[in-house]
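Novice: missing the sequence, but the structure's below:
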């Protein structure tokens, strides 16, 4: 439409102080550029594998396999900041404030979301680990396998580093690309950004609610927690994590989008469902409850027949706790709009 402001100025104004990309061919790329492997996956895997080796050494020396879980959120936050801020500072010689000002609004939203999500999850994992004083019950049976620590680096730590490399694509690729490859209207991009912010807010709130309600329950009772957001699905914390990672994908669409970032939330979902999430958790619970607590085992069996492990049913969408989660998402959208508008008006 004639006279309408351009998308880059309407939604994600790119500051004039943004440093120009260096001549290195790996710093900016097109969708089909094979350099994406060199510029995103390989650096991520190098970072994660190095951190995994260090985590393995600590885990083996302390006999605490759960040390690898400390790495999961913290490594993603570190990778996001190194890619978005550290890399341009190193390659172009700009200062931290200039590197931050050079990010678009969507890029700032993305790295802020990753930081808030990862920091909270890291604090939760570490505090729970220190309070417990021993390894996570899910890992005790694994460690009893013959020669466990001799093969754990290659069977557990490095494979998880590979998964993280793919999961991190939405938080590394946008800082290594040019402008968006999608040709859609400004209104559509605004809607997508709002959906991304809403999903992040809802997923983040769901994780907090799930962890808080479970901790309060365990302090008062010894049976399974099946109220609050735990009345929606058997593993609301994993559902919240999935919503957060989908939101990272949506934030990509509003700025520098490359189809390869679709692998991020997909890899995260597959890991949570098939590798280290609800499947492993319930396998461990079933074995322990059968041997130690028949009441909990009966509860778990009945619960499986009533609730899905990951996705709520249609009737659960009217559950007050589902409405509370949706409400948190809407609050996030409104808050982001207010902050963005106030900063734009300055």
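Specialist: Thanks, I have the structure now. Note that the coordinates shown come from a computational prediction; the quantities given were computed from them, not determined experimentally. Numbers count the residues shown, from 1 in each chain.

Novice: C-alpha only now, for contacts and for neighbours.
Specialist: Noted.

Novice: And the helix or strand hosting residue 285, what's buried?
Specialist: Using DSSP states H and E, residue 285 falls within helix 278-292. By neighbour count on 16 or more other C-alpha atoms under 10 Å, the buried set for helix 278-292 is 278, 280, 282, 284, 285, 286, 288, 289.

Novice: One more: stretch 219-227?
Specialist: Under 16+ other C-alpha under 10 Å, the buried positions of stretch 219-227 are 224, 225, 226.

Novice: what's the residue closest to the geometric middle of this structure?
Specialist: residue 245 (4.6 Å; C-alpha atoms, centre = their mean).

Novice: where exactly do the helices run in the stretch 1-150 of the chain?
Specialist: In the stretch 1-150 of the chain, the helices defined using DSSP state H, counting those that start in this stretch lie at 7-10, 35-36, 42-62, 67-81, 87-92, 96-101, 105-132, 137-143, 148-152.

Novice: Next, the angle helix 278-292 makes with the helix or strand containing residue 300.
Specialist: Assessed by DSSP H and E, residue 300 sits inside helix 294-306. Counting by axes from the mean of the first three to the mean of the last three C-alpha atoms, to 10 degrees, helix 294-306 points 150 degrees away from the direction of helix 278-292.

Novice: dropping in the other structure now:
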């Protein structure tokens, strides 16, 4: 069976990334044992993706412009998110989602270890769109410009949503209440929406690449995870536990993910 040299090289890139993330997530698992705070996994996931973007750009074989886009934009997005999450993890008690998971698993650390290692695999999965872009031999100027424009809107929107929620949470008078101001008036999860939109920029940049279809994995897989698996379902279950009828009213009035005007 004939194997193309580029396929071997890309396989090596992904293997090296996975081994790196195994070490990172193992250290994170040990940290959460000492601090009883599994929220560190989200910090390391974002940090790992920032590292993955740089690695794909450095080891990629595509045009310098395509590799630069991946390295700069992917790293900037991942580091901003990692820093934002680290401030929360360092300064607050364990997120209610993880407290519920800890109770459900009865503190079994082997389950937490498996969970952390699963996140290592997810970093590799979400690095695939960057692999496609970094291997693009000649991206058009229009698609790089459009990808950059979408990225700017997405990252600015996510940062604004995070800042609005942090300001709301920091007011003791809002304890037990639901944020309905700013972007949170138009979506129950505007931060998730802009995180999903961010991945669309790489799908645009991958158009015409040999592995262009991998670029679509970002928005498709991220939507599936946010909507059905680890994003919105866990977040809303915790919101209902902590805010009850106030959050049920918010659910009835406000769109779930994609922003739109609330119902009266």
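Specialist: Sure, I can see it. It should be emphasised that the depicted structure is a prediction, and the values quoted were computed from it without experimental measurement.

Novice: where does the TM-score land?
Specialist: The TM-score (TM-score structural alignment, normalised by the length of structure 2) is 0.86; 256 aligned residues with a C-alpha RMSD of 2.6 Å.

Novice: ok so, going back, who's in contact with the equivalent of the residue nearest to the centre of structure 1 over in structure 2?
Specialist: Taking TM-score structural alignment, residue 245 of structure 1 has residue 199 as its aligned residue in structure 2. Counting by C-alpha atoms under 8 Å, 6 or more residues apart in numbering, residue 199 of structure 2 makes contact with 218, 219, 222.

Novice: Shared with structure 1, which of these?
Specialist: Here is what carries over to structure 1 from those, by both residues aligned by TM-score structural alignment, their matches' C-alpha atoms under 8 Å: 218, 219, 222.

Novice: Look up how far residue 84 of structure 2 lies from the closest residue in space to the first one that isn't next to it in sequence.
Specialist: In space, not counting the residues next to it along the chain, residue 218 of structure 2 is nearest to residue 199; the distance is 5.1 Å by C-alpha to C-alpha, 6 or more residues apart in numbering. Taking C-alpha to C-alpha, to the nearest Å as the measure, residue 199 of structure 2 falls 19 Å from residue 84 of structure 2.

Novice: Correct me if wrong: residue 70 of structure 2 contacts residue 136.
Specialist: No. With contacts counted by C-alpha atoms under 8 Å, residue 70 of structure 2 stays clear of residue 136, the gap being 10.9 Å.

Novice: neighbour-wise, which of those two wins?
Specialist: A direct count of neighbours by other C-alpha atoms under 10 Å for residue 70 of structure 2 and residue 136 places residue 70 higher, at 29 against 26.

Novice: residue in structure 1 matching that one?
Specialist: Counting by TM-score structural alignment, residue 70 of structure 2 lines up with residue 110 in structure 1.

Novice: What residues does its match make contact with?
Specialist: Counting by C-alpha under 8 Å, 6+ apart, residue 110 of structure 1 has contacts 171, 248, 251.

Novice: Tell me, how many residues neighbour the last one?
Specialist: The tally of other residues near residue 251 of structure 1 (other C-alpha under 10 Å) stands at 28.

Novice: How much space separates it from residue 171 of structure 1?
Specialist: From residue 251 of structure 1 to residue 171 of structure 1 the distance is 10 Å (C-alpha to C-alpha).

Novice: Same check on the second one?
Specialist: Spatial separation of residue 248 of structure 1 from residue 171 of structure 1 under the definition C-alpha to C-alpha is 7 Å.

Novice: Pull the residues that contact the helix holding residue 285 of structure 1.
Specialist: So helix 278-292 of structure 1 is contacted by 137-138, 235, 238, 272-274, 295-297, 300, 309-310 (C-alpha under 8 Å, 6+ apart).

Novice: Kindly state which residue of structure 1 is aligned to residue 25 of structure 2.
Specialist: By TM-score structural alignment, residue 25 of structure 2 lines up with residue 52.

Novice: coming back round to it: and of the buried residues of helix 278-292 of structure 1, the nearest to residue 9 of structure 1?
Specialist: Taking C-alpha to C-alpha as the measure, residue 278 is the one of these closest to residue 9 of structure 1, at 43.2 Å.

Novice: And the closest one? What does it align with in structure 2?
Specialist: Using TM-score structural alignment, residue 278 of structure 1 pairs with residue 232 in structure 2.

Novice: Distance of its match relative to residue 118 of structure 2?
Specialist: Plainly put, residue 232 of structure 2 is 19 Å away from residue 118 of structure 2 if you go by C-alpha to C-alpha.
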